[in-house]
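[1] fold the following for me, if possible:
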Amino acid sequence: MDNSFSINQRWKLCTFTCLTSIIILVFLLGQDHEALNFLTLQSSTSSVSSSFSLVDYYVAASIQLQPNDSSLRLSEYDKNEKKSCNIFDGKWVYDRKASPLYDQTKCPFLSDQVSCRRNGRRDFGYEKLNWEVTGCKVPRFDSKNMLEKLRGKRVIIVGDSLNRNQWESLACLLYSALPPSQVYVDVKSGSYKIFRAKEYNCSVEFFWSPFLVELKVDKASGARILELDKLSAMSKKWYGANIMVFNTGHWWVHQGKLQA
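    From the prediction side, this is the model:
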């Protein structure tokens, strides 16, 4: 009996000791895990704060030493935006002191239908009308400045008679700023005209193409057919231009023989 009791007591003591040890171990592990989490959090916080401090430092230094390009562009954009205006919003104003930018009689390639003086008009008051833009002042056209901007470039103007008028006007403006020996002009063809400033190595060309797309005439019926999925056959000559100006519209509503 005594021996049996002694064995049972030992087992109970051993079991109690093991349970107590396990509880203590679990408790200690829990404390160590919290301590580890705290240390890790503290370390990462310190690392993040220090990295932010370094970033702030370098950002501040870069701002002081080198201004941000995008902010400069934005400020310039704001300035331009405040000064911008719609050049098509304005009115014609009569100015007695004004003078035309070129003399019609001294532009030999100006067509008769757009030369009022050549057609006998006696009142020249319209030549003193200036376009005044609402909200801003448009600088007067400077032929030499334009030629400098077009140096080494090729400009093509394509369309109907409206764009032909634009070509004649621009060509005369540039022609008036140069001696005749420095200019080459060819207006013999009705479908192609060219102005070239030799010294500036630039050209302004006009191509007659009222529809901008291919126009074919049916030989049997005589009907004029537009092929909307094909550019004008003359478009091959447009390649290589630096600046292209197109217009179309008027010819699309023609009736009778000119209807397409």
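
[2] switch to C-alpha atoms for all contacts and neighbour counts from now on
    Will do.

[3] do you know how far residue 110 is from residue 203?
    Distance of residue 110 to residue 203, computed by Cα to Cα, to the nearest Å: 17 Å.

[4] and this one, please, so the two structures can be compared:
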Amino acid sequence: MKGVGGGVGCGHVYGVLKMKQLSLFFIVFVCASILVWNWEKTPHLTTFLPPQEDQPLRLFPDEVKRNDVTQDFEEAEQGEDLIPPSLLTNTASLNTQQDNYPEISQEKYHGIAHMIVVKSFLTCSDNDLKRNTSDGVEKSVSEGKDGLIASVDSQTTESAVKEGINTPITNIEKQACNFGKGKWIPADNRPLYSGFGCKQWLSGMWACRLTQRTDFDYEKLKWQPKECKMDDFTGAEFLKRMQHKTLAFVGDSLGRQQFQSLMCMVTGGNEMADVEDVGEEYGLVKGVGSARPDGWAFRFPSTNTTILYYWSASLCDIEPIDPTSQTTDFAMHLDRPPAFLKNYLHKIHVLVLNTGHHWNRGKLNANRWVMYVGGKPNTNRRIANIGGAKNLTIYSVVSWVNSQLPKHPELKAFLRSISPRHFFNGEWNTGGTCDSTTPGSLEVLQNESSDPIAAGAVKGTNVKLLDVTGLSLVRDEGHISRYSIRAAPGMQDCLHWCLPGVPDTWNELLFAQI
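    Predicted structure coming up:
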């Protein structure tokens, strides 16, 4: 009986304990649910959690190694307007008809933009977050950096991993030849045109033979790719390949240098009276009160080959907010390609895009450019800083051009990587110089592009990378430096190149790929 009585007592105690455990579990479950619910409703609660110091989130991974390529040149180019000449005057006459772009809500676009910015910033170093202000003083855009870091949660990171965003995107797309890997060698057949000639196409401020400069060894070097042979450039062969075709450079003043270089290369620097000015066919006419048109277009009648340049320093569409006002601000549509491309892409067979050095706060303010996305002023802090806006624009224009390629099967499109500047011992306005007369290392052996933003933008598209950054980085002696036609002392130009010079090689690489 004792055993029976004791057994019943133990069972009763066990039942009571079981009920208490279940009750405790239920209470814990309810509390946890309330905590999670409040956490989701109140994101700032995460600030009370200790930071994870073992695995910090890094938007700028150490494994991405590259040469320091500064893209924030602040100097207003001599003799060049900051904004397109057609926007400087007569704004009331501009065509303000709405382009047929799909309407995108700000919320939806910001989500897309966020992913693009994160993808592009994964390839940046911390130096890319520094941008010159209008007075030339470097200022860290910490608010943009903080905004980006704060916005990347585990869900975003997971989706980025699924889309391959966490993988390095600086590798050049596999192709028959990596033209950016090789070395500079002396060549007897250089330069390809006379530095004293080509006055029909070459701006005097870039013709270093007409200045006080006395060393011209920079004209004698030829680029030799390491893993393949590159055809020698001849004007006749270029015109043959481009018979009945149009080649267009769209970009900033470095794109204009490449355009003038090609005109000199094709003609050998000789006067050619039969070359036709066909700028009017592409809307490239000088407006009332403008110093020059937005670009130039010339046709070689022997082969019906057209070479043109269109000034678009930012590679995005810019239009006056109030076309009736002479002092209006300008909408800078980061998600739209230049209207020129939309209007004339069907007439182009080879397109070369470039941008980079005009992306700084000083020039945006001077131009009165206001960032727009989705047809409205941008309100997203993640893309409001200069680096984010630039990268978003590059990705957007490449994506748009890539979407147009199926409609234009004969079109070959290239994004030219950034042209490096070489200021030593200071900046452009603080005594920076580039007085060297000898190049640096003449060999470039890296397999990756020194411009990871451009490389990342074209990755997975049919737009090709014209990779000139690495081979140009070692040619610091090729800049205009302190020389000028008037021999007036002033700031050194360590951004633009002497012609003939390094941009000729950019065109040889282009020639090899068309």
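
[5] next, the TM-score between them, please.
    Here the TM-score for the pair of chains, by TM-score structural alignment, normalised by the length of structure 1, is 0.59; 177 aligned residues with a Cα RMSD of 2.8 Å.

[6] residue 110 and residue 203 of structure 1: who's more crowded?
    residue 203 (23 against 19; other Cα atoms under 10 Å).

[7] aligned partner of the more buried one in structure 2?
    By TM-score structural alignment, residue 203 of structure 1 lines up with residue 306 in structure 2.

[8] let me know the secondary structure of its match.
    When classified by DSSP: H, G, I helix; E, B strand; the rest coil, residue 306 of structure 2 comes out as strand.

[9] ok, it to residue 18 of structure 2 distance?
    Applying Cα to Cα, the value for residue 306 of structure 2 to residue 18 of structure 2 is 88 Å.

[10] before we move on, what about residue 360 of structure 2?
    69 Å.

[11] out of those two, which sits in the more crowded spot?
    Comparing residue 360 of structure 2 with residue 18 by other Cα under 10 Å, the one with more neighbours is residue 360, at 23 against 12.

[12] please report how far residue 136 of structure 1 lies from residue 32 of structure 1.
    Going from residue 136 of structure 1 to residue 32 of structure 1 by Cα to Cα gives 75 Å.

[13] what's the answer for residue 15 of structure 1, then?
    Counting by Cα to Cα - residue 15 of structure 1 and residue 32 of structure 1 are separated by 26 Å.

[14] cool, and residue 131 of structure 1?
    Look at residue 131 of structure 1 and residue 32 of structure 1: by Cα to Cα, they are 85 Å apart.

[15] of these two, which one has the most company?
    Neighbour totals were compared for residue 131 of structure 1 and residue 32, and residue 131 leads with 16 against 12 (other Cα under 10 Å).

[16] three-state assignment of the residue mapped onto that one from structure 2?
    Matched across to structure 2, residue 131 of structure 1 falls on residue 223, judged by TM-score structural alignment. Residue 223 of structure 2 carries the three-state label strand when classified by three-state DSSP.

[17] who's in contact with residue 223 of structure 2?
    182-185, 505 (Cα atoms under 8 Å, 6 or more residues apart in numbering).

[18] check residue 220 of structure 2 too.
    Contact analysis of residue 220 of structure 2 by Cα under 8 Å, 6+ apart lists 186-191.

[19] excluding its backbone neighbours, what's nearest it?
    residue 190 (5.0 Å; Cα to Cα, 6 or more residues apart in numbering).

[20] and residue 184 of structure 2, by the same measure?
    residue 223 (4.6 Å).

[21] next: residue 130 of structure 2.
    Residue 130 of structure 2's closest residue in space is residue 140 (Cα to Cα, 6+ apart), at 4.7 Å.

[22] got the buried residues for stretch 202-217 of structure 2?
    Of all the residues in stretch 202-217 of structure 2, those buried under the rule 16 or more other Cα atoms under 10 Å are 202, 204-211, 216-217.

[23] next one: stretch 175-191 of structure 2
    Residues of stretch 175-191 of structure 2 classed as buried: 178-184, 190-191 (neighbour count, 16+ other Cα under 10 Å).
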